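Engineer: I'd like to go over a predicted model; first the sequence, then the structure.
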Amino acid sequence: MNVDIILSAREIFPDRVANKTVVVIDVLRATSVMVTALANGAKSVIPVMHPEEAFNIKKELGEENVVLGGERDAVPIEGFDYGNSPFSYVPEVICDKTLVMTTTNGTRAILNSKGASKVIIGAFVNDVAIVKALEGEEEVVLVGSGSYDEFTMEDALCAGKLAMDLKEAYDARLTDVSVAMSLLYHTAKGDLHKIAAQGEHYSRLAGLGYDSDLDYCFRSSVFEIVPVFYGGSIVLENMNG
């Protein structure tokens, strides 16, 4: 197994993901929300680039079948049902519904990865399940969505943890950037929040009062599920056969 890391949505070029298994990570908070929604019974998650697309899908599928969620600059989008907090997507809200999402960074990273042989949705909340699911893969690329096309500390830490765990589990060969992010995680693992809080995006969310989200999104292995982007929708792996 070879493991590479890409550190922002802007750096996802076709030749870096073609014929490879990609894990898209947006710890704060898109992929954490997607994993949570599916674990709480969502039928699927549809990532889109623009709010207008989300409104159109809701009209097509029916108001009663769709929940709109997302953000721009960490703020909920006008006209959407919910923002980008995992606590919004409890079972009574999301069970048997389709979540249509657009976010500043995470949904773009997913859509930019369409050329991969497989796209998995990952975060700290399902990290252990992701490592198990990658057994036997030859080429893995961990994609940190970043923020405004720049590196973010939280995505780098999660990618570093996954790379380190893949090295330990399968003796994976790590690229230089994967080694560097693994070392970052190893240095920070005693207090991830202390390191991540030095990052701009974490600080912005803290300033907006999302302390509970920040605590939740750094919890390891909350769920044992592996969402996969398949045919335009994100579903649980065992649903696409």
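Structural biologist: Thanks, I have the structure now. Numbers count the residues shown, from 1 in each chain.

Engineer: going by C-alpha atoms from here, please, whenever you check contacts or count neighbours.
Structural biologist: Noted.

Engineer: buried residues in the longest helix along the chain, which are they?
Structural biologist: Across the chain, the longest stretch assigned as helix under DSSP state H is helix 153-170. Neighbour-count burial for helix 153-170, counted by 16 or more other Cα atoms under 10 Å, picks out 153-167.

Engineer: where exactly do the strands run in the chain?
Structural biologist: Secondary structure of the chain, counting by DSSP state E: strands at 2-6, 21-25, 44-47, 66-72, 75-76, 98-102, 118-122, 139-144, 173-174, 227-230, 233-236.

Engineer: okay, those in CSV with distance to Ala133 and mean neighbour count next?
Structural biologist: Below are these laid out as CSV (distance: least, Cα to Cα, whole Å; neighbours: other Cα atoms under 10 Å):
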stretch, distance to Ala133, mean neighbour count
strand 2-6, 14, 23
strand 21-25, 11, 28
strand 44-47, 19, 25
strand 66-72, 27, 24
strand 75-76, 33, 16
strand 98-102, 24, 26
strand 118-122, 9, 26
strand 139-144, 11, 26
strand 173-174, 17, 18
strand 227-230, 10, 23
strand 233-236, 12, 23
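
Engineer: alright, now check it against this:
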Amino acid sequence: MTLRALDEWLYVGAGREAAQAAASLQAEAVVFDVLRACATLTTLLASPVQTPVWISDSVEACRQVRTRFWPDALLGGERDSRPIPGFDFGNSPVEVLRRAAEWTGRRVLLTTTGGTRTLVAGPRGHTWVGSLTNLTAVIERVRAWHRTGRRVLLVAVGGRLDDDPRANEDLYVVLYVLWHVWPAAVRAWSPDLAARWERHQGEPDWPGVLQATPHGRELIDLGLGEDVTWIGASVSLYPWVPVVGTDDPPDPHLAPVLRLQDDVPPA
């Protein structure tokens, strides 16, 4: 199952197909790839690189666009969590933070195994980047949409909807957002998780949550634990929710991601 309706206005989905469904639902899709694409994207947008940041579902499209159109562009990303040969950087917010000063004004293309592929699949202008790094801004925006009768689709990039959320960081964060919008839906979905959040009113132990998931452990085993730790420690660092824009790309496999100039939740 890739999509579940919670009421007439609120949906939860998993993967690329769910993001594609946002168009037919006429919904705002918020895509969560917690480890690590959405954290890398938000960090790039907070850096001095040229905006928008371009995302792609294709390694070859990134290479072709640099060769044919943007020879000075930086290529970043991963496949199966590993850096892509010939690219300038990996899918790593920590690497972006360390190197961003070198990249001032440079155009960036990012492609990842799941996150950018799912973001590109959603409707342009209505697909948003959700991460721990902008968690409060996401909650405020989703709450405002739901309150005003706007359809919202929360998309977990990894896994399936019937996963144990404690083993799927994307679904865990989706449910945490949902907890702040409609707690009864979380009580029905995952009573144990809802009971835990009711007992502990503060934030979850986000570094511990991420380190305990299979993907978190995989990244640690690959020597990428610094990203896992940083993301868990950088909750709500950025006060905005990037959107996949409508500018025409030089290749259909690309899409622009940008911060809105007036990033205030709709009234």
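Structural biologist: All right, it came through fine. If you're wondering where the values come from, they're calculated on a predicted model, not measured in any experiment.

Engineer: spit out the contact partners of Thr102 of structure 1.
Structural biologist: Counting by Cα atoms under 8 Å, 6 or more residues apart in numbering, Thr102 of structure 1 makes contact with 47-51, 54, 69-71.

Engineer: alignment lookup: it to structure 2.
Structural biologist: Under the alignment (TM-score structural alignment), Thr102 of structure 1 pairs with Thr111 in structure 2.

Engineer: same deal with Ile6 of structure 1?
Structural biologist: Alignment note (TM-score structural alignment): Ile6 of structure 1 maps to Gly13 of structure 2.

Engineer: need the residue closest to the centroid of structure 1.
Structural biologist: Thr31 (2.7 Å; Cα atoms, centre = their mean).

Engineer: not counting its neighbours along the chain, what's nearest the counterpart of that one in structure 2?
Structural biologist: Taking TM-score structural alignment, Thr31 of structure 1 has Cys38 as its aligned residue in structure 2. Excluding the flanking residues, the one nearest Cys38 of structure 2 by Cα to Cα, 6 or more residues apart in numbering is Ser131, at 5.5 Å.

Engineer: test my guess that the one you found contacts Thr40.
Structural biologist: No: with contact defined as Cα atoms under 8 Å, Ser131 of structure 2 and Thr40 do not form a contacting pair (9.4 Å).

Engineer: so which residues of structure 1 form helices?
Structural biologist: Under DSSP H, structure 1 gives helices at 14-17, 30-39, 51-61, 91-94, 106-112, 127-133, 153-170, 176-188, 192-196, 200-207, 211-217.

Engineer: right, so these: which one is the most enclosed?
Structural biologist: Comparing these by mean neighbour count (mean count of other Cα atoms under 10 Å), helix 30-39 comes out on top with a mean of 27.

Engineer: distance from the chain centre to it, please.
Structural biologist: Distance of helix 30-39 of structure 1 from the chain centroid (Cα atoms, centre = their mean, to the nearest Å) equals 8 Å.

Engineer: now stretch 22-29 of structure 1
Structural biologist: Taking mean C-alpha positions (Cα atoms, centre = their mean), stretch 22-29 of structure 1 and its chain are 2 Å apart.

Engineer: what's the first-to-last distance across it?
Structural biologist: End-to-end distance for stretch 22-29 of structure 1: 18 Å, by Cα to Cα, to the nearest Å.

Engineer: equivalent analysis for stretch 2-20 of structure 1, please.
Structural biologist: One end of stretch 2-20 of structure 1 sits 10 Å from the other (Cα to Cα).
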